[in-house]
Structures are given as C-alpha cells and as structure tokens.
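J.: Let's see this in three dimensions:
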Amino acid sequence: MQILVVLGHPGRESFNRAIAQRVLATLHDAGHRTIWHDLYAEGFDPALPPAELGKDAPLPEEVEGHCRDLAAADGIIVIHPNWWGQPPAIVKGWIDRTFRQGTAYRYLPGDAGDGVPVGLLRAGTAVVLNTSDTPEARELSVFGDPLETLWRKCIFEFCGVRRFFRRMFGVVVTSAPEQRAVWLAEVEEIIRYYFPKESGAC
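T.: Below you'll find the predicted structure:
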C-alpha cells in the first residue's frame, strides 16, 4: 500500500515529530510505501489565493503535487497538535488547498453545489494522531472534542474515506519520558492494526 503521512507541527523536537518518526518506521517495517510531507519543513503556504478557487483553476506545482499525492494514497495518516480545538493553520490551509473538488470529491451532474457530493479519495483508511495539553475529561465535557467531528465527518466521510480512527495523546506538556514511550508503543500498535504488514514483507 501507498500511505500518505502528513505532519503539521513547527517544533523539530516535538512529540508530534516523534510520533511521525514512529509511524514512518512502522509503515516501512510493514512493507508499505510512504509519501511524506512535513508541512512546516516544506514551508507550505496555507493561504488559499483567489486564483485557486475554481474547480479547474491552474495550480502551483507544489499544490498540484500535494493533490496528486492525496489522490494516489491508499491510506492517509495526519499528525498534528490540538490548538484551540483546531488543527494548526498550516494543516487547515493544506486541507483548503488540496482537498479540492475534482480531487477529493465531486458533485453529480445537475448539482449546482448545494447537494451531497460523491467522495473521490481512493484511501480506504485514515488515521489522525493528535496531541493535547488539556485533560481528556475536560476536553470532552467542556469543548466536546471538535477535532473528532472535523476529521471524521467534515473531511474524510465527505471525501469517501469510510474507515477512520483518531487518537488524542495527552497531557503532553507534563508527560515523563516513560509515558511518552508508552504512547509511542501505542502509536506502533495502531499503525500495525490499521495498516497490516504487506504479504512478502520481511
């Protein structure tokens, strides 16, 4: 399988990066091919310019490349922190610019855009791994976990990806190295479960 892995965190020593490294190592060990995008390292511009609004608008090569990678992926893994109940702006901008009509979804003939679209993504599974500094009980009781609705309903189900899993790790800011090691072992278990070893992989 070809798996798209996207990281959206600016810190080079962040736990998000440690998660991403464990994800990549686990996928490679299972014999999967990976498409890797570190949005901050790439300097991805999150601002959607007016020239890209149309369905058939010409796109910069960078954005075209991201769209091709998204469309070609058999599975998608996104890693980012929970900032104000949302992904970082760079991740939201990546969604805005690459989950495009014609790439991630389309409308049926005669639909002016007010109906329910058809998802186009070939990915059968999407996994989102988040970090948070808010205790889980408070996150659920006070904020209602908006990231779950965003990724599951508003993005992946909308675009045709039916198998979805999301895990929030926290509280990260006060976590000890031993706790982070446990979380990374869990990351490995999640990836192995949702993206099993390819037949013939060593």
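J.: C-alpha from now on. contacts and neighbour counts both.
T.: Noted.
J.: Any figure for the gap between His80 and Lys92?
T.: Relative to Lys92, His80 is positioned 11 Å away (Cα to Cα, to the nearest Å).
J.: oh sorry, the question was meant for Ala25
T.: Taking Cα to Cα, one finds Ala25 at 26 Å from Lys92.
J.: one more, for comparison:
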Amino acid sequence: MPEHEQHDVIPGPPTDTEGLVVGSDGLARTAWAMGSDMMRHYYDTEWGMPVRDERGLFERLSLEGFQAGLSWATILAKRENFRQAFADFDPDAVARFDQHDVERLLQDAGIIRHRGKITATIGNARATVDLREKGGLAELIWSHRPKETPVPRSLAEVPTRSPESEALAKRLRAAGFRFVGPTTMFALMEAVGVVDTHLVGSHRRGASGVWS
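T.: Down below sits the predicted model:
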C-alpha cells in the first residue's frame, strides 16, 4: 500500500496576521501552536530544538511515521503510551521485537494500531542499529542540513518538502527504513532543528541556536 504522508496543521484562533497569533502572554506564535495547551507547550519548549542523539531521533522518526495521515495532536497526546509500548524507543530493544510483540501492540488501545506502521517501526529500529557501522542515524539526518533555512512570513510560505528532505528520504529507504517519505522527513527536520520554519515574528524564531 502506498505511503500516505501528511503533516497536519492544527488550526488556531482566527488571525489576520497570516499565521501568527499573539497569546494572552503577549507572545506571538504560529497559529497551529494555539490549538491547545499541549500544542502550545510543545511549540514553546520542544519543536524545532536540536535533537542529536540516536534514541531521540529514532523516537521522533517513529512518531512522524505514525502521524502520517493523522494530526500531530493525536500523536502527541499518545506519546507516553507510545514510549511505554516501544521500550522508550530504545532501538536495540525495539529491534528485538517479534511477531508476539506485533500482536501485543495491535491490541494496545493507547497507540495507533496500524500493522504497517508498527512493523515499520520495528524494522526501522533494526535499520537504526545497522546504521551504526556507517556513522549512525544522527550523522545521516544532520548531514542533510541545508545551507540556508526557510524564512517564512506566513503559513503559505512554509515548505512541506525540500531537496534535502527528498535526499534524506532516499538515503533512509536505501538503508531499509519505511514511512520515511520526503514530506514526513521534512516534518522531522522541522521538529529536530535541522531547519527552522518558525514564522518570522514568532517568539521562537531562532530559538534553536542552529540558525542565527
């Protein structure tokens, strides 16, 4: 079945600033961050901050894969359940999962019970372990950092893929990863600081320290 990629925007309150919303605290944020307290906290503390460790990147790659076709808020609300179900996203532990684990996970109402995504996550853990001989997952992902980051002034100017995300998807697929298409990989690059797509004027623009 073809991979369905989508990184949904969570709509915020009506705004006439083409994507920026000023909260009650006086801080401007991208509109999707205002969908709930959970989304605002994620935006303010985590989204776009650099992640360079293997486990952290494997977790976020896995969650982006589960998000395909769903809203990010749905995944974020189930994050702790995913961590419990997938051994805190320890690649070595997940790589040892077998068919019994697949069936166990398919019965776990706390996560997304999608056989293809579950088996892909297990396969991606094995691919992550195998990548260590070639520099590792972190090196591979961060080697696709572009020379420049987007500078969007509205949501319409935020890309959904890039030449670098296409190249990263190709490399990961060649290494045995699944659910890692160009759109999903661009969403990953946004989430872990490889690019900065905070809108100009957001209080989080440049917060990662990766891009000045």
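J.: so what number do they get for TM-score?
T.: TM-score for the superposed pair, counting by TM-score structural alignment, normalised by the length of the first structure: 0.29. Supporting figures: 102 aligned residues with a Cα RMSD of 5.6 Å.
J.: related to what we said a few turns ago, between His80 and Lys92 of the first structure, which one's more packed in?
T.: Set His80 of the first structure next to Lys92 and count neighbours by other Cα atoms under 10 Å: His80 wins out with 25 against 14.
J.: next SSE after the helix or strand harbouring that one?
T.: For His80 of the first structure, the host element (DSSP states H and E) is strand 75-81. Using DSSP H and E, the helix or strand that follows strand 75-81 of the first structure in sequence is helix 89-98.
J.: okay, the angle between that following helix and strand 75-81?
T.: Helix 89-98 of the first structure and strand 75-81 meet at an angle of 150 degrees, taking axes from the mean of the first three to the mean of the last three Cα atoms, to 10 degrees as the criterion.
J.: Name the residues of helix 89-98 of the first structure that come out as buried.
T.: Of the residues in helix 89-98 of the first structure, those with enough neighbours to count as buried (16 or more other Cα atoms under 10 Å) are 90-91, 93-94, 97-98.
J.: nearest to Pro146 of the first structure, of the residues you listed?
T.: Of all the buried residues of helix 89-98 of the first structure, the one sitting nearest Pro146 of the first structure is Val91; the distance, using Cα to Cα, is 15.2 Å.
J.: gap between Glu54 of the second structure and Pro163 of the second structure?
T.: Glu54 of the second structure is 23 Å from Pro163 of the second structure, by Cα to Cα.
J.: burial measure for the closest residue to Leu20 of the second structure other than its chain neighbours, as a count.
T.: For Leu20 of the second structure, the nearest residue in space outside its immediate sequence neighbours is Thr30; the separation is 4.7 Å by Cα to Cα, 6 or more residues apart in numbering. Residues within reach of Thr30 of the second structure, counting by other Cα under 10 Å, total 29.
J.: quick one: Thr30 of the second structure from Arg104 of the second structure, how far?
T.: Following Cα to Cα, the distance that separates Thr30 of the second structure from Arg104 of the second structure is 38 Å.
J.: mind listing what's buried in the lengthiest helix in the first structure?
T.: Ranked by residue count, the top helix of the first structure under DSSP state H comes out as helix 177-194. By neighbour count with 16+ other Cα under 10 Å, helix 177-194 of the first structure contains the buried residues 180, 183-184, 187-188, 190-192.
J.: Go through those residues and say which is closest to Cys67 of the first structure.
T.: The shortest approach to Cys67 of the first structure among the buried residues of helix 177-194 of the first structure belongs to Ile191, at 23.3 Å (Cα to Cα).
J.: quick check, Asn130 of the first structure in a helix?
T.: No: under DSSP: H, G, I helix; E, B strand; the rest coil, Asn130 of the first structure falls outside any helix and is assigned strand.
J.: Just list the residues touching it, thanks.
T.: In this structure, Asn130 of the first structure makes contact with 16, 79-82, 166-169, judged by Cα atoms under 8 Å, 6 or more residues apart in numbering.
J.: Between Glu54 and Pro163 of the second structure, point out the one with more neighbours.
T.: Set Glu54 of the second structure next to Pro163 and count neighbours by other Cα under 10 Å: Glu54 wins out with 18 against 12.
J.: I figured the more buried one hits Leu140, correct?
T.: No: at 10.5 Å, Glu54 of the second structure and Leu140 do not qualify as touching, with contact defined as Cα atoms under 8 Å.
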